[in-house]
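Enquirer: Next come a sequence and a model predicted from it.
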Amino acid sequence: MAVGDTHFPAMPVIEGLRLGTAMAGIKKPGRRDLVVVEIPAGARVAGSFTLNAFCAAPVTLAKSNLAACQARGEAPRYLVVNTGNANAGTGEAGLRDARATCAELARLGGVTEEGVLPFSTGVIGEPLPMERLLSGLPAALESLDASDAAWRQAGEGILTTDTRPKGASVTLELGDRTVTINGISKGSGMIKPNMATMLAFVATDADIEQTLLDTLLRETVDRSFNCITVDGDTSTNDACMLIATGRGAQVVDDEEVAVFRNGLQRVMTELAQAIVRDGEGATKFVTLQVVDAASREEALDVAFTVAHSPLVKTALYASDANWGRILAAVGRAPLADFDVARVTIDLGDVRLVEHGGRAAGYTEEQGSRVMGQEEITIRIALGRGEEGATVWTTDLSHDYVSINADYRS
């Protein structure tokens, strides 16, 4: 089940970057479950990783390997991603397996072990089937390609409970040259990023200095992947990587940076929203806009309080115009000196709440009309300032429970 008709876009070639996949049988036979991304020498790479204290072994190793490469002024040369097994909650054995994966790919690719960054997604707490994983690496390398088909196959190769691959692409004009940005992501459940999403890999042919690349990743992640939630659970394996191959136009002056930032934000936001649209059991795509807040942080606090309310989410699923659930969630957000008389709440084009209670012109028929829609916007004006934030979420259906009850079977 998914919301909207989201197609995987055409992906232009990112000069210098190649992607390969293999069917290693990590969890199930006959599906792509191993992805290798080859990064050219001279590229620059930035990363954002989960803040979950039980972060997975590949996250720990990817962070340390990336730092080691950057300390030498080098870029990692390969990313390796497996699905079907998260290699999380696996202790020292999990770290040994992640290192062994990097070592084998480094040997096959003729690079240092620190030049390989590992990523995993799937079931937590189970050991990786290392023999199958390692035996799949040669096939993934043999299939390396820069084509649109390679991007689509990589998008398919990182999925778990997702129902469809997720991709986004933009081409930008920088003077007399063009810059391309491509990205893929995966995620459907255990989605409340605390840095990025389940997994996202974005690449551009732009030539961008490392400090600026780090800044752009942080800024765009904060307004995309850090603004989505399906179920309020931050994964152990979240990671978002941004690769700049340096083969295209330089991004240097303020105007170029602004154009590139806008394009990158568009890609990141499309990938993040695609995760929400494919949320486990989702039947609704919900935009929560909080305006007139004293700070962006308190706007996010209100938006996420509403987005995480099981009562609000189940009312959305039932198309039940029980506006009191939204009011109650706003009221328990962690705000000091909250004057409810200043708050207005709109459901689509219908005013629900004003002056501390139900809006005078509201009718149940109006609310039910909006709640029956597949895409819904809830707008909350706090009357406290000039800041705001937008969060995207889903409803909570019977299918969400079924998917997660049967996840390991």
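Expert: Cool, the structure landed. Numbering: from 1, shown residues only.
Enquirer: Could you use CA atoms for every contact and neighbour count after this?
Expert: Will do.
Enquirer: Give me the most central residue, this protein.
Expert: Thr197 (3.0 Å; Cα atoms, centre = their mean).
Enquirer: residues contacting it?
Expert: Residues in contact with Thr197 (Cα atoms under 8 Å, 6 or more residues apart in numbering) are 185-187, 191, 225-226, 238-240, 272.
Enquirer: Where does it fall, secondary structure wise?
Expert: Assessed by DSSP states H and E, Thr197 sits outside every helix and strand.
Enquirer: likewise Ala62?
Expert: Applying DSSP H and E, one finds Ala62 within helix 57-71.
Enquirer: which is the next helix or strand following that helix?
Expert: Next helix or strand after helix 57-71 toward the C-terminus (DSSP H and E): strand 78-85.
Enquirer: for that next one, packing partners?
Expert: strand 34-38, strand 116-123 (3 or more Cα pairs under 8 Å, 6 or more residues apart in numbering; DSSP states H and E).
Enquirer: could I get the ones you listed as JSON lines with distance to Thr171 and mean neighbour count?
Expert: Listed next are those as JSON lines, based on distance: least, Cα to Cα, whole Å; neighbours: other Cα atoms under 10 Å:
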{"stretch": "strand 34-38", "distance to Thr171": "21", "mean neighbour count": "26"}
{"stretch": "strand 116-123", "distance to Thr171": "27", "mean neighbour count": "25"}
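Enquirer: Second structure for comparison follows:
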Amino acid sequence: MQTLTENEAIKFITGGNILTPKGFKADGVHAGLRYSKKDIGVIVSETPANCAAVYTTSHFQAAPLITTKDSIAKEGLLQAVVVNSACANACTGERGLKDSNKMRELTAKKFHLKEHYVAVASTGVIGEFLPMDKIEQGIQLLSPGNDDQHAEAFQTAILTTDLVQKACCYSATIDGKTIYMGGAAKGSGMIHPNMATMLAFITTDAAVESNDLRLALKEATNKSFNQITVDGDTSTNDMVLVMANGKAGNSPLNQSHPDWPIFVQLLTATCENLAKQIARDGEGATKLIEVEVSGAETDEDANKIAKQIVGSNLVKTAIYGADANWGRIIVAVGQSDAKVVPEKINVSIGNIVMLHNGEPQAFSEEEATEYLKNETVKISVDLQIGNGTGRAWGCDLTYDYVKINASYRT
């Protein structure tokens, strides 16, 4: 899934992944946390990398997040991230934190790293303790490589109810050097970031100063991961983590560098691509919904409205049923606290105009139904009161979503 960018210097790398940037290796193995699928993975950088992360806003932040925050706080450097699926290690108290710290220690010893150079992530069932004997065995089995097979092993190991792996890669010419940025993510349900049940790991061989990398990640996240929703539920574990090891050989990037905007676009394109893949793979989903809002008083208002629409269960079920019920879109817009002038609003589904200047328009139901059968459905809203723009992504709501979540632990 290629993301369009405004800068032609940014190129989508077909078949690229987290190991396309120089100096990274990865692996994933089956340790017995799941019945048969891979369940522990690792990404390792050849050298310590500047890093940045954003985390769930849930009051119940899981133990791995606490461990990762502690690691990053020491020097602002990471050299590895270890991830397990099947068990979230969330709401597990002192024992959970002890187990998360033990995962960090075991990984550091396995790869001969400083302990605080290791980040930890977990995903899966909340309220269960990690089987540390299996975790330890799994870490010992990890043997990272830098080919596509090892990248896919990692991408598989981090999945839960996901149906597909999620990966992408982009490149750009920065400071006269070719910079690569790769990403891998998981997420399918309980998705309503700021952040939600999702993990995303981004690698780049760019040299970037730590403080500026954090600012770039925050900006990119607000335009991508924070604008997706599957079911409106925010979880306990999730984060986006970036490691920049400088292997491309460019002079360190910061906000004063003339190519800084290109780097931010590169990071945003990577985040947006992964975010859209997560939304498309929503539990039980059959369609990706993309909402574009223009003419808002501010970008913030536009983003609020876009996410309100894409998160509406009434909109999501209408899209699933291929029902061009634009009134549900209006209901969602009306619930937002953004400024709206009803007499000015335009609404379209695809290229079919439903509402113009607040007045309903005649349209072909057959044509609209046929459009809504597509795998990607676009909704456009123009408020006509300002220059603010925003986008959000989600998926339809189907019978299978209920089936999956009614038996999640079994």
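Expert: Done, it's in. Keep in mind that this is a model prediction, so the values were computed, not measured.
Enquirer: ranges for the strands of the stretch 51-200 of the first structure?
Expert: 78-85, 116-123, 166-174, 177-186, 199-204 (DSSP state E, counting those that start in this stretch).
Enquirer: could you dump these to JSON lines with distance to Met268 of the first structure?
Expert: Below are the strands of the stretch 51-200 of the first structure laid out as JSON lines (distance: least, Cα to Cα, whole Å):
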{"stretch": "strand 78-85", "distance to Met268 of the first structure": "19"}
{"stretch": "strand 116-123", "distance to Met268 of the first structure": "19"}
{"stretch": "strand 166-174", "distance to Met268 of the first structure": "8"}
{"stretch": "strand 177-186", "distance to Met268 of the first structure": "8"}
{"stretch": "strand 199-204", "distance to Met268 of the first structure": "8"}
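Enquirer: closest one to Leu347 of the first structure among the ones you listed?
Expert: strand 166-174 (28.5 Å; Cα to Cα).
Enquirer: what's the mean distance for the closest one versus the second structure?
Expert: Mean deviation of strand 166-174 of the first structure relative to the second structure after superposition (mean Cα distance after the TM-score superposition for the first structure): 1.5 Å.
Enquirer: Can you list the helices and strands that that strand packs against?
Expert: Checking 3+ Cα pairs under 8 Å, 6+ apart, strand 166-174 of the first structure ends up next to helix 148-157, strand 177-186, helix 254-277.
Enquirer: nearest to Lys313 of the first structure, of the strands of the stretch 51-200 of the first structure?
Expert: Comparing these under Cα to Cα, the one sitting nearest is strand 177-186, at 22.2 Å.
Enquirer: sorry, back to before: with Gln373 of the first structure as the reference, name the closest of the strands of the stretch 51-200 of the first structure.
Expert: Between those, strand 166-174 lies closest to Gln373 of the first structure; by Cα to Cα that is 23.2 Å.
Enquirer: And the contacts of Thr197 of the first structure, which is closest to Ala299 of the first structure?
Expert: Looking across the contacts of Thr197 of the first structure and measuring by Cα to Cα, the closest to Ala299 of the first structure is Asn226, at 13.4 Å.
Enquirer: How about the secondary structure of that closest one?
Expert: helix (DSSP: H, G, I helix; E, B strand; the rest coil).
Enquirer: contacting residues around Thr245 of the first structure?
Expert: For Thr245 of the first structure, the contact set (Cα under 8 Å, 6+ apart) comprises 14-17, 39-40, 42-44, 203-207.
Enquirer: I'd like those laid out as TSV, including secondary structure and distance to Met130 of the first structure.
Expert: Formatted as TSV, the contacts of Thr245 of the first structure follow (DSSP: H, G, I helix; E, B strand; the rest coil; distance: Cα to Cα, whole Å):
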residue	secondary structure	distance to Met130 of the first structure
Ile14	coil	31
Glu15	coil	32
Gly16	coil	29
Leu17	coil	26
Ile39	coil	24
Pro40	coil	27
Gly42	coil	31
Ala43	coil	30
Arg44	strand	30
Ala203	strand	28
Thr204	strand	32
Asp205	coil	34
Ala206	coil	36
Asp207	strand	37
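Enquirer: Aligned to Leu128 of the first structure, what sits in the second structure?
Expert: Using TM-score structural alignment, the equivalent of Leu128 of the first structure in the second structure is Leu130.
Enquirer: again with Arg152 of the first structure
Expert: Checking with TM-score structural alignment, Arg152 of the first structure has Glu152 as its match.
Enquirer: Pull the residues that contact the helix or strand hosting Trp392 of the first structure.
Expert: In the assignment (DSSP H and E), Trp392 of the first structure maps to strand 387-394. Contact partners of strand 387-394 of the first structure, identified using Cα under 8 Å, 6+ apart, comprise 227-230, 273, 276-277, 279, 282-296, 299-300, 303-304, 307, 313.
Enquirer: mean shift of it relative to the second structure?
Expert: Strand 387-394 of the first structure sits 0.6 Å off on average (mean Cα distance after the TM-score superposition for the first structure).
Enquirer: That strand: how far from the chain's middle?
Expert: 15 Å (Cα atoms, centre = their mean, to the nearest Å).
Enquirer: Could you point out the helix or strand that follows it?
Expert: helix 398-405.
Enquirer: residue range for that next one in the second structure?
Expert: Mapped onto the second structure using TM-score structural alignment, helix 398-405 of the first structure spans residues 399-406.
Enquirer: All the helices of the stretch 301-410 of the second structure, residue numbers only.
Expert: For the stretch 301-410 of the second structure, the helices defined by DSSP state H, counting those that start in this stretch occupy 313-320, 327-335, 365-371, 399-406.
Enquirer: circling back to that earlier point, among the contacts of Thr245 of the first structure, the buried ones, what's the PyMOL command?
Expert: A single PyMOL command suffices to select whichever of the contacts of Thr245 of the first structure are buried according to 16 or more other Cα atoms under 10 Å:
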select buried, resi 14+15+16+17+39+40+42+43+44+203+204+205+206+207
